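# pasting the sequence and the predicted model now:
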Amino acid sequence: MCKANSGSWLVSAALLTLGPIATPGQAQITPDATLPNNSVVLPDGNVLTIDGGTEAGSNLFHSFEDFSIPTGTEAFFNNSLSIENIITRVTGGNFSDIDGLIRANGTANLFLINPNGIQFGPNASLNIGGSFLGSSAESLLFEDGSFYSATQPDASTLLTVSVPVGLQFGANPDRIVNRSIARSSFDSPVPVLPFPLSPNIDLANVGLEVRPDRTLALIGGEIQLAGGNLTASNGQIYLGSVAGEGLVNFAPTLSGWRFEKGDIVNAGNISLSNGSLLNTSGVGGGRVEIVGDTATLRDGRIFALTLGNLNGGGIEIRARELQVTEGSQISTLTLGEGRGGDIRFQVTDSVEFNGLGLENYRLVAGFYLTQGVINPFEAQIALLTGTAGTGDAGDIIIETGKLRLDNGVLGGSTTFGAGNAGNLRVRSNTFELVGSGINNGTILGSTGTGGDINIETDRLTMSSEAGLVSVTPTNGAGGDITIMATESIEMFGSPEAVFDTLISTNAFGLNGRSGNIIIDTQRLSLSGRSVIASSNGSIIGSSLLVSDAGGPGGDVTIRASESISMAGIIREDMELDSFSNIAAQTLNSSPGGNINISTPVLDVRLGLISAASLNDGDAGDITIDAGRVVLEDALVEVSVGAVAFLRDVSATGSAGELNLNADRLVVGRDARVTGLALGSGRAGNLNIAARELVLTDGGSIDASTNSGLGGNLNFKARDIQLRQQSRIETNAGNATGGNIAIDTDTLVALENSDISANSINDRGGQIAIDASGIFGTQFRDAPTPESDITATSALGAEFSGVVRIQTPDVDAASGLVALDGSTLNPSTQIQNSCAAALENRFVITGNGGLAEDPTQFLQPQTVWRDTRLGEIQSHLTLNPTGTEPEEFSVSTEPFVEATGWRTNSRGQIELVAASGNLSYSPWQPHPDCESVSQDSASTQSSGR
């Protein structure tokens, strides 16, 4: 006896350890006898009819010790049609295991509350007229303040006629699990979609389903959809997870209940996995709401598709973290006249999407960019609010601390029909886009317009072929892209990549107009194959997609309060498509957009800034306002017939205009600023104003043309330097050379650096230079190996252009002041002891002890040498510079003319006047006037 009891105790302990386990095939619906009028269960084969219960107004209360339904069994609540709410509690210690059918009469709502949890098996289904709420709460609260408790059944003896308004949870709410993939129990129609779904999705497997326009809610500890589905056509699905004590409030509505917007205190986890589906698709596309701590989708899907003329309800997720992986999808596509619902994420910490790999991403994105079509239910598309009907798509709103899309995720709001695409709005501290893309554009065959993309973040990082785009291959206009990043935007591209890392609005079909791009940040950095572009054509790698028809390109506006840096990849096999670039290009007959850049520092190394045309459309303009601009191996172009590495000499559009204002502009190693026209269109005009302009190491600024009108180059700078074969030119092939106007203080051109407006088969252009000083260059009739200024023609000198160089004419008398009074005759002021009869010379060799520069110090000692006499007789010592001079007095005696010299007692030479009491030794005899005259006469007579 004791041995048997011991074994029973061990089995019970094991069961408690493993948790409650239901026995398949065993009905477990047992009333608990806690109501004034208790529930009655009447079995009839596989049908368990539930009668009795206590009615209070329109509420019918049931109470069970156990409530489980095995496979193939039906539990039928036989309520009267006047009942609005069937309120069922489970007071025993077991969870409810339901793998059969729950049915009720009329349109009554069904509440099933079991604090020990609920599990719905693969065959579980519902056939009720109203809404369904399954919960592991302890009590149901009513509007009058009363409650119906499953843990304290005796405390709720006074049953109320009031309506339910809330759920009260205990300290450790148990989980709710759904694995149901049952077919509809009331033959609801299966939506017919114009696009194929993934093979593992079957909308006929509705799982737990309520009738159209009703609510299906699961609210418990942890909510798990492990391969199970929930369906509420045109209705509402609500999932709420509560990890501890808390209250969830709701209010009755015509479609069931409206749950409070506030976050759940002590929220728990919610997961969809193994192909689970939440589906509220219908005439008006219902609503899905998920509230928890962590929401996870692993191969899970949430569809709220609008199939008719009513507006969709949308999808909302409120959590601390949201993770979407393994081909999961969230979609509010509209296929009818109604507007699609919005997708809204309010996630405090992070939202992370992880896709199915970069290869699949490339296949889907490449097919879209080349063919203009895409299946909105491709497994790669994780997030979509699109339209395939006449109704407009909903918006995507994401508010989170960190947003990351990685490993081949596609998302956005796209139009497949006549409706317009929705907008994407992101507000996050950080936004990382890695090998993934968002497109708010249009699909080939649609007529709607693309949606806008608005991003507010501290830091945006894009890499590995990531894209933020609004692509339009149709008549519809593309959406705008606006990015506000308080700290930085960083874009990284790889030369081995199939696609660029890009921010782009692109219209490459029919008459579609590209959207605008607006970027406002502190620091913008582009490296490798990174692109910010608005164009009306498409360039993929080295391939070009261009339509002869098309709308205008959009504008690109970039404001960076600290700096903009652009850097490509340097390799031996480097091509231009390895550059980073900012572009507003036209590849068809419509005009291109403009580029506006404002920043203290613009540093472009292996980069491209292009507002160019490759067709009949006119190129746009570029305006740059910067403190310092440095260009190396870079190209800034407002060209026509040339877009980066592509050329088309048949282009007839005109080049644009460049307006560049900077404190210092450096056009360095092989960099080029150009308004080139390769076709018959006019070359561009370049207007450059800077304090200092430096061209060096092959750098050039030009507005050359082939056969169109030459462009104009206008420079206004304090200093202009051209070094190492740099060039300023408006040369032409079969047209007149362009014009160059330079206004500067100083122009320096060295090392074969030229300024030219030459032409081959027409007249040379005009060059006008107004400078205070010009150094190293001059006008020449023809180019030379020196630094030249030319406006020549290969047709001959008579076809040369005009060169006008204006420098200040210096008048030596300018500024002199006439003095009053007459001037003295110097001959009256000179003592003439005797007339000079011989010619004499005085030669100074070297600097004679003087400094070469007046700012240099004198040497402390200086030696004077008489180079004619050879040996130095004595030294003359000077006072060292910077030492205190000796005191001296100024003699007032009159000066006396020296007549000889002598050596004093210190060995110094003194100049002396003739006197009877002085003895001296002249280096040669001192002649008197008479002897000089005689000597002169004898010299003349001898013929010497």
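Yep, it's here. Keep in mind the model is a prediction, meaning the values are calculated, not measured. Residues are numbered from 1 along each chain as shown.

# alpha carbons only for contacts and neighbour counts from here, please
Will do.

# show me where the stretch 251-400 of the chain has its strands.
256-259, 269-273, 277-279, 287-291, 294-298, 301-303, 314-325, 329-331, 343-354, 381-384, 396-406 (DSSP state E, counting those that start in this stretch).

# deepest of the ones you listed, which one?
Greatest average neighbour count among those goes to strand 277-279 (a mean of 29), per mean count of other C-alpha atoms under 10 Å.

# which helices and strands sit right next to that one?
Contact analysis of strand 277-279 by 3 or more C-alpha pairs under 8 Å, 6 or more residues apart in numbering; DSSP states H and E lists strand 229-232, strand 301-303 as its packing neighbours.

# one step back: would you turn the strands of the stretch 251-400 of the chain into TSV with distance to Leu660?
Below are the strands of the stretch 251-400 of the chain laid out as TSV (distance: least, C-alpha to C-alpha, whole Å):
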stretch	distance to Leu660
strand 256-259	57
strand 269-273	55
strand 277-279	56
strand 287-291	52
strand 294-298	51
strand 301-303	51
strand 314-325	46
strand 329-331	46
strand 343-354	42
strand 381-384	41
strand 396-406	37
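
# how about these, which one is nearest Gln725?
With C-alpha to C-alpha, the closest approach to Gln725 among the strands of the stretch 251-400 of the chain belongs to strand 396-406: 47.2 Å.

# for Ser891, grab the count of nearby residues.
When neighbours are defined as other C-alpha atoms under 10 Å, Ser891 has 7 of them.

# any chance of TSV for the helices and strands packed on strand 277-279, columns distance to Pro552?
Formatted as TSV, these follow (distance: least, C-alpha to C-alpha, whole Å):
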stretch	distance to Pro552
strand 229-232	45
strand 301-303	36
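
# how about the strands of the stretch 251-400 of the chain, which one is nearest Asn5?
Checked against C-alpha to C-alpha, the stretch from the strands of the stretch 251-400 of the chain lying closest is strand 269-273, at 40.1 Å.

# quick one: that closest one to strand 287-291, angle?
For strand 269-273 against strand 287-291, the angle by axes from the mean of the first three to the mean of the last three C-alpha atoms, to 10 degrees is 130 degrees.

# and here's the other structure:
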Amino acid sequence: SDTVAIDRSTVSSAVEASGIGNGGNVEVNTRSLSLTNGTVLSSSTNGQGNAGGVRVDASDTVAIDRSTVSSAVEASGIGNGGNVDVNTRSLSLTNGAALSSSTSGQGNAGRIAVVSSQAVFLNNSSISTAVNSTATANQPATIEIATNQLALENHASITANTIGNGPAGNISLNADQVRIGSSSEISAATGGGAGGSIRVTANSFTASSGGKLVTTTSGSSDAGNISLLVRKDITLTGVGSGLFANTSPNSSGNGGSIFIDPLSVTIQDGAGIAVNSAGEGAGGDIKIIADTLTLNERAFISAETASNQGGNITLNVRDLLLMRHNSLISATAGTEGAGGDGGNITINARFIVGVPKENSDITANAFQGRGGNITITTNGIFGLAFRNQLTPLSDITASSQFGLDGTFTLNTPGIDPTSGLNELPEALVDAEGLVGRDACAVKQDKIAGGSSFIITGRGGLPPNPNEPLTPTAGMVEWASRDRGTPIPPVVVRDRPITNNSQTSTNIAIQQAQGWVMSADGTVILTAQAPTVTPQSPGLSHPGCHLPSGK
């Protein structure tokens, strides 16, 4: 049929209390299925035998409103529950609707599997597996959802819980976008057997307005782990929103661990990530791998314990870790009157930035135990400072109120100042070859042909890049005549040829070695350099001397 609509009705398959044998399956194959007003599709066993499965195949939509699709092992049943399978384009559960699989007897609960090509939407509804208090089970009942968009609103939930003698189921979600809002949650809790884990694979993940992922233990078993394999961004916003793998008060199990690896993580407005232990067990570990990590407006990353070893926090941030407005990263252990060592915090980030007066802290403190160790490797940390105790400023602390303080290690990768430099040739410049030996030789009617040689003194670049710059030495001007008096031009002319019968030998032509100035200001080149005393002997030019008194 194109459409199957069931209202206020029950379709079931059951093994009754006196029955021996397996129950049959409940199957629906249609284009669209609508279940309304308390309708039930179910399979169960209350006798000796396995319950049958429930299967829905709808090529277009499945809409379940105030109705239930379930598989159960009842309290007196001896056998396993059947699986619940839904295959469709779009699945919606509204107004208390439920997909469920449970066991209260001696047997395992069945699996729930949803494949929806477009969307799965839950509003004030649930998808759940449960091992109840009277049950004995040895296999977990899993929940598997594959879709394009998964959205939970208005106290909706996806849960895999156990309070009986058996492990909680695992939850596996595979979607392009996952949105959890309005106090909705995805959880795996245990009060008896091992806690279940939650694994989300998506392109983006958002939890807001109290939406959260939770694994917890209230007994002696450990809480399960949370893994978010998100390709792009994770956004946690609002009080009560976040990722939590905690233990309850009076429990003895350890907290679970949390691992996420997106490109970007934003935690804000009171949201957080925590592996806290409120009982006797140790806190779990948190590991985040991201390009950027932003904590803003009372956001927190916490691995705290009430009395045992604090959990460890590892943050590998390729670019920027930003902490604003009372944000917190904490691996604190113990309370007043209780022991426990603080956990370790390891941060690897290119830059860590906070604001000094905004009271954003990184702490690994303890009360009676030893403070934890904080190790930070970064190119630069700004706005936060290490202090022995917490202050109203932005602090980094690893202290213990009554025990030994922890340690803080800051590693700054060395930057080689010589990297990227070009190797210079080893051949030295011949300075004497560049400067003429006879600086006063006349060329083109000018001394030295109008060339000049200037000494600026010491200073400039250091001998190598690892040394500081050398301050420039003071410069002393060359001695020169008064600029207010015009300097007559140097006249070079041929000596007149005269017939002097008394001169028997020719006068040899020699290179000028000096010059003198006549009374009328004419400069006359001479064959011998006059002997004078320079005004500044240390800076006099060789071979060029100022005449005395000029």
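That came through fine. The model shown is predicted, which means the values in this text are computed figures rather than measured ones.

# report the TM-score for the pair.
In this superposition the chains share a TM-score of 0.72, using TM-score structural alignment, normalised by the length of the second structure; 439 aligned residues with a C-alpha RMSD of 3.5 Å.

# what's the closest of the strands of the stretch 251-400 of the first structure to Phe895 of the first structure?
Closest of those to Phe895 of the first structure is strand 396-406, at 96.3 Å (criterion: C-alpha to C-alpha).

# list the helices and strands the closest one packs on?
Counting contacts by 3+ C-alpha pairs under 8 Å, 6+ apart, strand 396-406 of the first structure packs against strand 343-354, strand 424-434.

# go again with 10 Å.
strand 314-325, strand 343-354, strand 381-384, strand 410-412, strand 424-434, strand 437-439, strand 453-463 (3 or more C-alpha pairs under 10 Å, 6 or more residues apart in numbering; DSSP states H and E).

# so which helix or strand takes in the closest residue to Asp319 of the second structure other than its chain neighbours?
Of all residues not flanking Asp319 of the second structure in the chain, Arg350 sits nearest, at 4.9 Å (C-alpha to C-alpha, 6 or more residues apart in numbering). Using DSSP states H and E, Arg350 of the second structure sits within strand 345-353.

# just tell me the aligned range of that strand in the first structure.
Counting by TM-score structural alignment, strand 345-353 of the second structure lines up with residues 713-721 of the first structure.

# where do the helices sit along the first structure?
Secondary structure of the first structure, counting by DSSP state H: helices at 2-18, 358-371, 929-941.

# matching residues in the second structure for the second one?
Yep, that's helix 358-371 of the first structure we're talking about. Counting by TM-score structural alignment, helix 358-371 of the first structure sits on no residues of the second structure.

# now the angle between strand 396-406 and that helix, please.
120 degrees.

# give the buried residues for helix 358-371 of the first structure.
For helix 358-371 of the first structure, the neighbour count (16 or more other C-alpha atoms under 10 Å) marks 358, 360-362, 364-366, 368-369 as buried.

# hang on, the earlier thing: out of the helices and strands packed on strand 396-406 of the first structure, nearest to Gln934 of the first structure?
Closest of these to Gln934 of the first structure is strand 453-463, at 103.5 Å (criterion: C-alpha to C-alpha).

# what helices or strands is that closest one leaning on?
Using 3+ C-alpha pairs under 10 Å, 6+ apart, strand 453-463 of the first structure is in contact with strand 396-406, strand 424-434, strand 437-439, strand 467-472, strand 481-492, strand 501-507, strand 517-527.

# ok, Asn536 of the first structure touching Asn516?
No: taking contacts as C-alpha atoms under 10 Å, Asn536 of the first structure lies outside contact range of Asn516: 11.6 Å.

# more neighbours: these two, which one.
Taking neighbours as other C-alpha under 10 Å, Asn536 of the first structure and Asn516 compare with Asn536 leading, 40 against 26.

# so what's the aligned residue in the second structure for that one up against?
In the second structure, the residue matched to Asn536 of the first structure (TM-score structural alignment) is Thr190. With contacts defined as C-alpha atoms under 10 Å, 6 or more residues apart in numbering, Thr190 of the second structure is in contact with 130-131, 160-169, 196, 215-224, 247, 253.

# now with 7 Å, please.
Applying C-alpha atoms under 7 Å, 6 or more residues apart in numbering to Thr190 of the second structure gives the contacts 161-163, 168, 216-218, 223.

# let me know the closest of these to Thr206 of the second structure.
Nearest to Thr206 of the second structure among the contacts of Thr190 of the second structure, with distances taken as C-alpha to C-alpha, is Thr216, at 20.7 Å.

# distance-wise, check the aligned residue in the first structure for the closest one relative to Gly592 of the first structure.
Mapped onto the first structure by TM-score structural alignment, Thr216 of the second structure lines up with Gln585. Gln585 of the first structure is 5 Å from Gly592 of the first structure, where distance means C-alpha to C-alpha, to the nearest Å.

# hey, what's in contact with both of the two?
By C-alpha under 7 Å, 6+ apart, Gln585 of the first structure and Gly592 have these common neighbours: 535, 553, 611, 613, 619.

# any chance of those in CSV with neighbour count and distance to Gly389 of the first structure as columns?
Putting these into CSV (neighbours: other C-alpha atoms under 10 Å; distance: C-alpha to C-alpha, whole Å) gives the following:
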residue, neighbour count, distance to Gly389 of the first structure
Ser535, 34, 27
Gly553, 35, 27
Ala611, 36, 36
Ser613, 38, 35
Ala619, 34, 36
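
# for Asp697 of the first structure, state which of these is nearest.
Using C-alpha to C-alpha, those come closest to Asp697 of the first structure at Ala611, 24.8 Å.

# show me the contacts for the closest one.
583-585, 592-595, 619-622, 637-638.
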